[in-house]
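J.: Coordinates for the following, if possible.
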Amino acid sequence: MIRILDFIFSFIGVVLLLPVGIVLYIIGLFDTGSPIFVQERVGRHKKPFNLYKFRTMHVDTKSVASHLSTQASVTKFGGFLRKSKLDELPQLVNVLIGDMSLVGPRPNLFNQIELIEERDKRNVYESLPGITGLAQNNNIDMSTPEKLAITDKKMIEELTIFNYFKYIIGTVTGKGQGDRVGK
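T.: As a prediction, the model looks like this:
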């Protein structure tokens, strides 16, 4: 049932938000010259997939978790995209093709060893990664691997249609701040 909802909502989202995406893409061309950011992430069953986002950091920024980056890495336009969560729009394509769900554990990088170990202990990788979820609605990010893995597991165990919509609505209405960036 969740996959059907993911497909329907991501398809509608891609269609309806395409004009917004085009505008953000054009502004991104002027901001960084490379508005789409593609990064390999850990997917379901720990299989790699390419995650799509609007670029919020300078092109030459090292590929690490956001909390390990510096605030100076974030462009002015990128700051706006992060604050408004519009940087996540291209992930609707990830949901549409089945690499992600709208709701699930945020996909991490393969170099986040401590988080991978904590998630492995709790079988978090049995689920599709998501754009949002319980952790994001409660400002828990990848800087606290054990707490995040525990929260992810709780979300997976308690995921119902009601909670699915609750997490999405919470994100859309501004609950949670997204991944924080280091100093």
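
J.: hey, let's count contacts and neighbours off CA atoms from now on
T.: Will do.

J.: quick one: V38 is in a strand?
T.: Yes. Note on V38: a strand contains this position according to DSSP: H, G, I helix; E, B strand; the rest coil.

J.: where does it sit relative to Y25, distance-wise?
T.: In this structure, V38 and Y25 are separated by 14 Å, where distance is defined by CA to CA, to the nearest Å.

J.: With neighbour numbers in mind, choose between these two.
T.: Y25 (18 against 14; other CA atoms under 10 Å).

J.: Contact partners for that one?
T.: P35, I36, F54 (CA atoms under 8 Å, 6 or more residues apart in numbering).

J.: Now neighbour count and distance to L89 too, for those, in TSV please.
T.: Converted to TSV, the contacts of Y25 look like this (neighbours: other CA atoms under 10 Å; distance: CA to CA, whole Å):
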residue	neighbour count	distance to L89
P35	23	12
I36	18	11
F54	24	7
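
J.: and this one, so I can compare the two:
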Amino acid sequence: MMAQEVKKIKLDPSKVKGRWGYRIVKRGFDILASGIALILLSPLFLVLIILIKKEDGGPAFYSQERIGKDEKPFKMWKFRSMIVNADKMVEQLEEQNEIDGAMFKIKDDPRVTKIGHVIRKYSLDELPQLWNVLKGDMSLVGPRPPLPMEVEDYTDYDKLRLTVIPGCTGLWQVTKRNDADFDEMVELDLEYINNSSLWFDFKILLKTVGVVIHPNSAY
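T.: Below is the predicted model of the structure:
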């Protein structure tokens, strides 16, 4: 008996790139919202910086190369939630990866610090990405920006999720998140890209607030 073929979402990149009005308004909102948020959240930034440095004396911020729109690399910023030099331990932990496909995630990652567990649970480690949004590397809403090593394993179909600017939050993050495998994440991202609109973005942002208050499967 033949295995049932997985239904693929059809995406026309040329149609996506033609949404000029939507993209202009979306970029304007990203600039305004991220700028205001960075100012209003500056006291929280200061508290988190102090707590992170107090735990082990390491840097409060962490930057990592990610792949953005049209496979363009950029430096993404986060609050450091792991021990210093955690990236060098990836190969040692490869066998513990709990996500199928081109993505690396461990639920009880031994590299995560005490304060790291807290800020990850409430997605506070993602806040510095507001700077990436202000710069234009990212948008408030869009697909998760992958690591270069993840993209190396992408099929042409998987790369369709790289036809738009990546986001701080997205349909995958506010629905299944780490309960989804890689293929499900791709399908959710392409569903978002196909149906993207200002109203859809607004609904995802509202759900993101709910996830921060009542965390889902973040780790």
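
J.: between the contacts of Y25 of structure 1, which is nearest P107 of structure 1?
T.: Comparing the contacts of Y25 of structure 1 against P107 of structure 1 with CA to CA places F54 closest, at 15.9 Å.

J.: In structure 2, what residue corresponds to the closest one?
T.: Taking TM-score structural alignment as the alignment basis, one finds that F54 of structure 1 is matched in structure 2 by F79.

J.: Could you do V15 of structure 1 as well?
T.: Per TM-score structural alignment, the equivalent position to V15 of structure 1 in structure 2 is I39.

J.: how about the match of F54 of structure 1, what does it touch?
T.: Residues in contact with F79 of structure 2 (CA under 8 Å, 6+ apart) are L48, I49, A60, F61, Y62, L124, D125, E126, L127, P128.

J.: what helix or strand is the residue of structure 1 positioned farthest from its centre on?
T.: Of all residues in structure 1, F30 sits farthest from the chain's C-alpha centroid, using CA atoms, centre = their mean; the distance is 23.8 Å. Assessed by DSSP states H and E, F30 of structure 1 sits inside helix 2-31.

J.: Give me the mean distance between that helix and structure 2.
T.: On superposition with structure 2, the mean distance recorded for helix 2-31 of structure 1 (mean CA distance after the TM-score superposition for structure 1) is 0.8 Å.

J.: list the buried ones in that helix?
T.: Counting neighbours by 16 or more other CA atoms under 10 Å, one finds that the buried residues in helix 2-31 of structure 1 are D6, F7, F9, S10, F11, G13, V14, G21, L24, Y25, G28, D31.

J.: I'd assumed D141 was in contact with L148 of structure 1.
T.: Yes. The pair L148 of structure 1 / D141 is scored as a contact, 6.4 Å apart, by CA atoms under 8 Å.

J.: what touches both of these two?
T.: With contacts defined as CA under 8 Å, 6+ apart, the residues adjacent to both L148 of structure 1 and D141 are A135.

J.: Now the residue positioned nearest the centre of structure 1. Nearest residue, chain neighbours left out?
T.: The central residue of structure 1, meaning the one whose C-alpha is nearest the mean C-alpha position (CA atoms, centre = their mean), is I131 at 4.2 Å. If you skip the residues right next to it in sequence, I131 of structure 1 has L102 as its closest partner in space, 5.1 Å away by CA to CA, 6 or more residues apart in numbering.
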